[in-house]
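Undergrad: Turn this into a structure:
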Amino acid sequence: MSKALRIVFAGTPEFAAIHLQSVLESEHEVVAAYTQPDRPAGRGRKLTPSPVKELALQHDLPVYQPKSLRNEEAQQELAALKPDLMIVVAYGLLLPLEVLDTPVHGCINVHGSILPRWRGAAPIQRAVAAGDKESGVTIMQMDKGLDTGDMLLKVTCPINNTDTSQNLYDRLAELGGPALQKTLNMIAEGSLQPEKQDDSLATYAHKMTKEEGQVDWNKSSWELDCQIRGFNPWPVAWMLQDASQPEKRTRIWEAQSLEEPLDEQATEAPGTILQASRDGIDIACGKGVLRLKKLQLAGSKAMNVLDLLNSRSEMFKPGVVLS
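TA: Okay, the predicted model is just below:
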């Protein structure tokens, strides 16, 4: 390695803190951390620092928490740090061109997908919800577009049929740290070979919303299986058992697609409860059967189906058609 880089790190959630830790363990020098302002959290709504801020303070790093990087004062503050490179991981603020151009080597981003697939805010959740078979981490040179910059390094991993977005999140966090360290060394050595993205292959990963978590029984059981896993642990997929009570949502924490239902089940209308047993509650779908295994009724805690049937079996009688 020709020289240690002076690095400014910008990030906010735990995913970012994991990558900050990997940089702190490298040969490079982190001179400051940028993160979102403290937010109210918990029942007492007490101002709480982000995981990145907590880690930075543990290592006696200066912490900056501007509400925006568009004003001249914030930009001068960054320039005074004389960074060789800025690393951005789930920071949550847009970086104007003036900021992108400040470090000697510009700004790089750790993105939780194999670009150009799933540009945007929720690449991990969208990959699971869409039924993708593969995901990964892309280290990217940032430009003025949204996740459109040149790709510097990519690492991949499979998405298993039982993965939730949390499982995949954890796996990508483990992959991203070593990939980031390798990228930093290549920047210091001048050995990077950036790769342009093919914009025609790009898809956009919109933020997840609670409303789109509602299941549609006309879809195939596999599509619903993917949706439920992609929305776990947030915002959680849900269903209505009674259309006249839209405020009473039943959250679906765990389900399993039964791709080949019995012949006598295949003719039932989508949304029909086929059977309820200790193994799960089987629901007819547009194609296949979805077995519900862990549910959370409105105003209650999440329960596996066996416990739920012991107390609320009348709600899940075979033949009932869900909303």
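
Undergrad: okay, CA-based contacts and neighbour counts for the rest of this
TA: Fine.

Undergrad: where do the strands sit along the stretch 1-150 of the chain?
TA: Assigned by DSSP state E, counting those that start in this stretch, the stretch 1-150 of the chain shows strands spanning 6-11, 29-34, 39-41, 46-48, 63-64, 85-89, 107-111, 119-120, 134-141.

Undergrad: and the first one with strand 107-111, angle?
TA: Think strand 6-11. In this structure, strand 6-11 runs at an angle of 40 degrees to strand 107-111, with axes from the mean of the first three to the mean of the last three C-alpha atoms, to 10 degrees as the basis.

Undergrad: Which strands or helices does strand 6-11 pack on?
TA: Where contact means 3 or more C-alpha pairs under 8 Å, 6 or more residues apart in numbering; DSSP states H and E, strand 6-11 is packed against strand 29-34, strand 85-89.

Undergrad: same question, the second one
TA: Packed against strand 29-34, as judged by 3+ C-alpha pairs under 8 Å, 6+ apart, are the following elements: strand 6-11, helix 51-58, strand 63-64.

Undergrad: now swap in the third one and tell me
TA: Of the remaining helices and strands, those touching strand 39-41 by 3+ C-alpha pairs under 8 Å, 6+ apart are strand 46-48.

Undergrad: Can you give the distance from the strand it packs on to the centre of its chain?
TA: Averaging C-alpha positions (C-alpha atoms, centre = their mean, to the nearest Å) puts strand 46-48 23 Å from its chain's average.

Undergrad: before we move on, what about stretch 11-19?
TA: Mean-position distance between stretch 11-19 and its chain equals 12 Å (C-alpha atoms, centre = their mean).

Undergrad: Now the second one, please; I'll put the structures next to each other:
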Amino acid sequence: MRLVFAGTPAFSVATLEALHAAGHEIVGVFTQPDRPAGRGRKLTPSPVALRAEALGLPVFKPEKLRAEAQTELRALSPEVMVVVAYGLILPQAVLDIPRHGCLNIHASLLPRWRGAAPIQRAIEAGDRETGITIMRMDAGLDTGPMLLREAVPIGEDTTAGQLHDTLSALGARLIVHALDALAAGRLHETPQPAQGATYASKLSKDEARIDWSADAQTLARRVRAFNPVPMAWSELDGERVRVLAARPAAAIDAPAGTIVTDGMLRVACGSGSLQLDLLQWPGGRPLSAREAMAARRLHGRRFT
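TA: Predicted structure coming up:
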């Protein structure tokens, strides 16, 4: 099909590659403008822009999808627009341009976890599964009719980074199936039910700070949900220590935040304790619990 692709982060790249490999005519790739990145804050193209350029595809980087961008999009005459983690709201005027509309790849089983951070919020909430939904976009926030859905399990040790990669590959596979069905006239829509709708709010750096008064189960899920970004952390003697991996453990008779080293590295919580398996001090490499206990005197100290 003759299509326009819209996406920005690494999550979107697998879909762009799959559409290209499937032989679709990608007449334009829309992505967000170059942003400052790295220590030098050098303007850097998005992962999608870099891959599109490598594939020889025309790239467009509008700040907003206003009149000029709409004119460019209309001139491309796409049959369909495929959108995945683009990062800009598509106004109705844009939704109306492709003959078959705009198809979105969303990283949850809609209507659960509409919004910006569905992968992280699913892990944080303790969901046993999530998945990919292919939907036809409308003016609402992830409210359009569903076209295809496929679930994947969330394991007890699954991190947001691992789930990100799984869902990125799944979305790429499903959108190719969806476009095949669309071309053959076999793609059927199912309205999203109102019941079960939840909103996945954007992650903030502040919420990555560990509140040791919470229960250990909740904190263990947050550690996994915030790995690799923004990464859970806590302050110990003025240093910001990142917690990369942890699991709930038996309670400790000590104030919340107190560290106990009894063969394991555990921290007292509001309920239960959190066993820390992988930590990172500023400027250092990630350390296993055994390495951390050997390198530092931790027993009895207290995270704030």
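
Undergrad: Please tell me I have it right and His323 of structure 1 contacts Gln245.
TA: For the record, residue 323 of structure 1 is Ser, not His. No. Ser323 of structure 1 sits out of contact with Gln245 when judged by C-alpha atoms under 8 Å, with a separation of 10.1 Å.

Undergrad: between those two, who's got more neighbours?
TA: Ser323 (16 against 9; other C-alpha atoms under 10 Å).

Undergrad: Tell me the counterpart residues of the helix ranked longest in structure 1 in structure 2, please.
TA: Scanning structure 1 for the helix with the most residues, using DSSP state H, yields helix 165-189. When helix 165-189 of structure 1 is aligned against structure 2 using TM-score structural alignment, it corresponds to residues 160-184.

Undergrad: Which residues does that stretch contact?
TA: The list of residues contacting stretch 160-184 of structure 2 from outside it, by C-alpha atoms under 8 Å, 6 or more residues apart in numbering, reads 1, 11-12, 14-16, 18-19, 22, 105-107, 119-120, 123, 131-134, 147-148, 154, 187, 224-228.

Undergrad: before we move on, the earlier item: now the strands of the stretch 1-150 of structure 1 as a markdown table including mean neighbour count and distance to Leu258 of structure 1?
TA: Shown next, in a markdown table, are the strands of the stretch 1-150 of structure 1 (neighbours: other C-alpha atoms under 10 Å; distance: least, C-alpha to C-alpha, whole Å):
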| stretch | mean neighbour count | distance to Leu258 of structure 1 |
| --- | --- | --- |
| strand 6-11 | 25 | 40 |
| strand 29-34 | 21 | 47 |
| strand 39-41 | 11 | 40 |
| strand 46-48 | 12 | 43 |
| strand 63-64 | 18 | 50 |
| strand 85-89 | 26 | 38 |
| strand 107-111 | 25 | 33 |
| strand 119-120 | 19 | 31 |
| strand 134-141 | 23 | 22 |
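
Undergrad: of all those strands, which lies closest to His206 of structure 1?
TA: Distance to His206 of structure 1, taken as C-alpha to C-alpha, is lowest for strand 119-120 among the strands of the stretch 1-150 of structure 1, at 6.3 Å.

Undergrad: so the closest one matches what in structure 2?
TA: When structure 2 is aligned by TM-score structural alignment, the counterpart of strand 119-120 of structure 1 is residues 114-115.

Undergrad: what's the mean deviation for that stretch versus structure 1?
TA: Relative to structure 1, and after both are superposed, stretch 114-115 of structure 2 has an average distance of 0.6 Å to its aligned residues, where the measure is mean C-alpha distance after the TM-score superposition for structure 1.

Undergrad: Take the helices and strands packed on strand 6-11 of structure 1 and write them to a markdown table, including distance to Arg249 of structure 1.
TA: Rendered in a markdown table, the data for the helices and strands packed on strand 6-11 of structure 1 read as follows (distance: least, C-alpha to C-alpha, whole Å):
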| stretch | distance to Arg249 of structure 1 |
| --- | --- |
| strand 29-34 | 39 |
| strand 85-89 | 34 |
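
Undergrad: Mind checking those strands for the one nearest to Arg291 of structure 1?
TA: For the helices and strands packed on strand 6-11 of structure 1, the distance to Arg291 of structure 1 is smallest for strand 85-89, at 36.8 Å, taking C-alpha to C-alpha.

Undergrad: so how far does that closest one sit from its counterpart in structure 2?
TA: For strand 85-89 of structure 1, the mean deviation from structure 2 after alignment is 0.5 Å (mean C-alpha distance after the TM-score superposition for structure 1).

Undergrad: relative to helix 165-189, how tilted is that strand?
TA: Using the same axes, to 10 degrees, the inter-axis angle of strand 85-89 of structure 1 relative to helix 165-189 is 170 degrees.

Undergrad: The closest residue in space to Pro111 of structure 2 that isn't next to it in sequence in helix, strand or coil?
TA: Closest residue to Pro111 of structure 2 apart from its sequence neighbours, by C-alpha to C-alpha, 6 or more residues apart in numbering: Ala197 at 4.6 Å. Under DSSP: H, G, I helix; E, B strand; the rest coil, Ala197 of structure 2 falls in the coil class.

Undergrad: mind checking how far Ala197 of structure 2 is from Pro47 of structure 2?
TA: In this structure, Ala197 of structure 2 and Pro47 of structure 2 are 31 Å apart, going by C-alpha to C-alpha, to the nearest Å.
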